[in-house]
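*Asks:* after the sequence you'll find the predicted model.
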Amino acid sequence: MIRSMTAFASAETDTPWGALSFELRSVNHRYLELNPRLPDELRAIETALREHVAARLTRGKVDVNLRFRASDAATAEIQVNDQVLDKLEAAAAAFAERFPKLTTDFASLLAWPGVLKREEVDQEGLRQAALDLLDVALADMVATRQREGERLGVFLRDRLDGIARTVDNVRTWLPDIRSALRTRLETKLAEITQGLDSARLESGRLEQELVLQLSRIDVDEELDRLSAHIAETRRVLALPDAVGRRLDFLMQEFNREANTLGSKSVDQRTTQAAVGLKVLIEQMREQVQNIE
């Protein structure tokens, strides 16, 4: 199954330490290029993040944006350390006789180190939660790439059908084209040799010239290679692996045979067929650039 390199995916979740959200964007690229943007609290996961992405994607320029919004302290449950308060109370009682005017306000009391219990962020738990969320976003991206790949597959197979029809048409025309060329060559050679002393002509020279001209416009080999490329492309499109590079190479081979067919053409039909092939091949090549 072919996959496109162009896709977008997102995922978000709430954790005990705050909200996490991923946004992934990918476009076509020759290799896998990863551009992560991570908050300071989660920069330590970059290596693992790259490994997770590389395990699911093989090509494409991928932007990974991770956001972390810590839990609002105003909504967090207030927990008081009674042991610290007991010690402060005892100290205040001891100081009361010596400092009868000593006072303290509630805010200052809460600000004393250790009076309020603050829940520490579990860094390992937060990192694992981020990587788990990344896997969710990657699964969404892969699914999106596959859906787009299916549409590209329909497009490419339709163009392959067009190339196959053109090859079949040229094969059908060849006997008539060769017959017409033979007639034209025989007429021209007869005009050239008219009035010449037949003794001066080498035996079989006319036939040799005719065979030479016919061999120069023989396109059977090009048509056979085009048919082979069609079959190979259909096979590659059905593979479960990343096939973009293989398809790109095949497009070069298709184009080479179409150019040769056009250069050997001696008939308007084959000239138009070569042009039509190049149009179909170029349409395929443009779409192949987006395939992983």
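*Replies:* Alright, I've got the coordinates. Quick caveat: nothing in here was measured; it's all calculated off a predicted structure. Numbers count the residues shown, from 1 in each chain.
*Asks:* only C-alpha atoms for contact and neighbour calcs from this point on.
*Replies:* Noted.
*Asks:* list the contacts for residue 189?
*Replies:* By Cα atoms under 8 Å, 6 or more residues apart in numbering, the contact list for residue 189 reads residue 206.
*Asks:* helix/strand/coil for it?
*Replies:* helix (DSSP: H, G, I helix; E, B strand; the rest coil).
*Asks:* now it: how far from residue 267?
*Replies:* Residue 189 sits 19 Å away from residue 267 when distances are taken as Cα to Cα, to the nearest Å.
*Asks:* how about the strands in the chain?
*Replies:* 7-15, 18-27, 32-37, 60-70, 79-80, 116-117 (DSSP state E).
*Asks:* just send these back as a markdown table, with mean neighbour count too.
*Replies:* Formatted as a markdown table, the strands of the chain follow (neighbours: other Cα atoms under 10 Å):
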| stretch | mean neighbour count |
| --- | --- |
| strand 7-15 | 18 |
| strand 18-27 | 19 |
| strand 32-37 | 16 |
| strand 60-70 | 19 |
| strand 79-80 | 12 |
| strand 116-117 | 15 |
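*Asks:* present those strands as JSON lines; the columns should include distance to residue 239.
*Replies:* As requested, the strands of the chain are arranged in JSON lines below (distance: least, Cα to Cα, whole Å):
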{"stretch": "strand 7-15", "distance to residue 239": "21"}
{"stretch": "strand 18-27", "distance to residue 239": "22"}
{"stretch": "strand 32-37", "distance to residue 239": "20"}
{"stretch": "strand 60-70", "distance to residue 239": "19"}
{"stretch": "strand 79-80", "distance to residue 239": "59"}
{"stretch": "strand 116-117", "distance to residue 239": "58"}
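*Asks:* residue 228 is nearest to which of those?
*Replies:* strand 60-70 (29.1 Å; Cα to Cα).
*Asks:* counting contacts, what elements does that closest one pack onto?
*Replies:* If you count contacts as 3 or more Cα pairs under 8 Å, 6 or more residues apart in numbering; DSSP states H and E, strand 60-70 packs onto strand 18-27, strand 32-37.
*Asks:* what's the angle from that strand to strand 32-37?
*Replies:* 20 degrees (axes from the mean of the first three to the mean of the last three Cα atoms, to 10 degrees).
*Asks:* what residues does strand 60-70 touch?
*Replies:* So strand 60-70 is contacted by 5-6, 17-39, 292 (Cα under 8 Å, 6+ apart).
*Asks:* okay, now the one to match up with it:
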Amino acid sequence: MRQSMTGFASQNGQGLGRSWTWELRGVNGKGLDLRLRMPDGIDGLEAGVRSRCAERLKRGNVQISLKLAAEETAGGLRIDEAQLAAVLAAMQRIENDAMDKGLSLAPSTAAEIVALRGVLTAEVPEADPKALCTALLADFDMALNSFVAMRRSEGTALARILTQQLDEITGLVDEAEAAVAERQPHQAERLRDQLRRVTENADGVDEARLAQELALIAVKSDITEEIDRLRAHIAAAHELLEVKGAVGRKFDFLMQEFNREANTLCSKSGDTRLIRAGLALKTVIDQMREQVQNVE
């Protein structure tokens, strides 16, 4: 099953007085490039994430982020004595200043004082670092499973597109081959005319040189090898779609070979129908190469 390099997954979790969210985002890349954004101070977490990714992913630029927060309900409430003293002192000063100016202020309630920022805080219990790392990695495994599943789903759709494009290429190669068969009588006459012109002007020309020119004319008019190689490339591409593992690099190289043969076919054809088929081939090959960039 083919796997794309594009994917996304997220996983929420909580425990040990903490809540967290994992996110994974992947796009295409030449190799496996992991970019991690995680809080410091959790020994073994980054190493665990990297080793798990190396086992499941072969190529792609993957961004992995972990948002970790303390749960306010995990511990008890605590009054910050220093903050409370500062607030009461400030309130006392405000009341004294108001009295000096003949103003009367309504008394403050305990609820109003507690609601002031920093007076009442939630106590967050310390979490066992090893236990926290284990819990985080367990949820990361779930996120990674979802990420791989999405990449496989994308890869399945990608394989269907590539198969359709290979079918288009096959049809165009068939068309080019049919055009070659139709033009053979005319091509033979054209080749005889070219040979006649060469031999008529061959007085005093070295025989080896003459033979070389005649062979060059024949080669320039023959696209059999290009068509054979295109068919071989089509077969190789179908095989890559069935092979397990990462084949993106091989596929990319194969697309270069496809393009080379299409260029040669256009340059050697000398026939309007063949040129049209060659240009159509180049268009489909370019479209296919864009899709191949996402194959792992």
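*Replies:* Everything's here; your move. As the structure is a prediction and not an experimental result, all values here were calculated from the model.
*Asks:* out of the strands of structure 1, which gets nearest to residue 249 of structure 1?
*Replies:* Of all the strands of structure 1, strand 60-70 sits nearest to residue 249 of structure 1, with 17.7 Å by Cα to Cα.
*Asks:* of all the helices and strands packed on strand 60-70 of structure 1, which one comes closest to residue 144 of structure 1?
*Replies:* strand 18-27 (10.8 Å).
*Asks:* so what does the closest one touch, helix or strand wise?
*Replies:* strand 7-15, strand 60-70, helix 123-193.
*Asks:* neighbours of the aligned residue in structure 2 for residue 126 of structure 1, how many?
*Replies:* Mapped onto structure 2 by TM-score structural alignment, residue 126 of structure 1 lines up with residue 132. Counted with other Cα atoms under 10 Å, the neighbours of residue 132 of structure 2 add up to 19.
*Asks:* distance of the closest residue to residue 132 of structure 2 other than its chain neighbours from residue 73 of structure 2?
*Replies:* The shortest distance from residue 132 of structure 2 to any non-neighbouring residue, by Cα to Cα, 6 or more residues apart in numbering, is to residue 16 (6.9 Å). In this view, residue 16 of structure 2 and residue 73 of structure 2 are 11 Å apart by Cα to Cα.
*Asks:* looking at these two, which one has more neighbours?
*Replies:* The neighbour comparison of residue 16 of structure 2 against residue 73 (other Cα under 10 Å) goes to residue 16, with 17 against 12.
*Asks:* surely that one is in contact with residue 130?
*Replies:* No. Using Cα atoms under 8 Å as the test, residue 16 of structure 2 is too far from residue 130 to be in contact (11.1 Å).
*Asks:* ok, back up a step: residue 147 of structure 1: which of the strands of structure 1 is closest?
*Replies:* strand 7-15 (9.8 Å).
*Asks:* so how far does the closest one sit from its counterpart in structure 2?
*Replies:* Strand 7-15 of structure 1, aligned to structure 2 and superposed, deviates on average by 0.8 Å (mean Cα distance after the TM-score superposition for structure 1).
*Asks:* just checking, what packs against that strand?
*Replies:* strand 18-27, helix 123-193.
*Asks:* could you export these as JSON lines, including distance to residue 234 of structure 1?
*Replies:* JSON lines is the format used below for the helices and strands packed on strand 7-15 of structure 1 (distance: least, Cα to Cα, whole Å):
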{"stretch": "strand 18-27", "distance to residue 234 of structure 1": "24"}
{"stretch": "helix 123-193", "distance to residue 234 of structure 1": "7"}
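*Asks:* and the ones you listed, which is most packed in?
*Replies:* Most buried of those by mean neighbour count (mean count of other Cα atoms under 10 Å) is strand 18-27; its value is a mean of 19.
*Asks:* show residues contacting it.
*Replies:* Under Cα under 8 Å, 6+ apart, the answer for strand 18-27 of structure 1 is 5-14, 60-72, 130, 133-134, 137-138, 141, 290.
*Asks:* do that again at 6 Å, thanks
*Replies:* If you take Cα atoms under 6 Å, 6 or more residues apart in numbering as the criterion, strand 18-27 of structure 1 is touched by 5-13, 60-71.
*Asks:* mean deviation of that strand from structure 2?
*Replies:* Mean deviation of strand 18-27 of structure 1 relative to structure 2 after superposition (mean Cα distance after the TM-score superposition for structure 1): 0.9 Å.
*Asks:* residue 123 of structure 2 and residue 73 of structure 2, how far apart?
*Replies:* Between residue 123 of structure 2 and residue 73 of structure 2 the distance is 9 Å, computed by Cα to Cα.
*Asks:* got it, and residue 168 of structure 2?
*Replies:* Residue 168 of structure 2 is 62 Å from residue 73 of structure 2, by Cα to Cα.
*Asks:* look at the closest residue to residue 73 of structure 2 other than its chain neighbours and say how many residues are nearby.
*Replies:* For residue 73 of structure 2, ignoring the flanking residues on the chain, the nearest one in space by Cα to Cα, 6+ apart is residue 122 at 7.5 Å. Other residues near residue 122 of structure 2 number 16, with proximity taken as other Cα under 10 Å.
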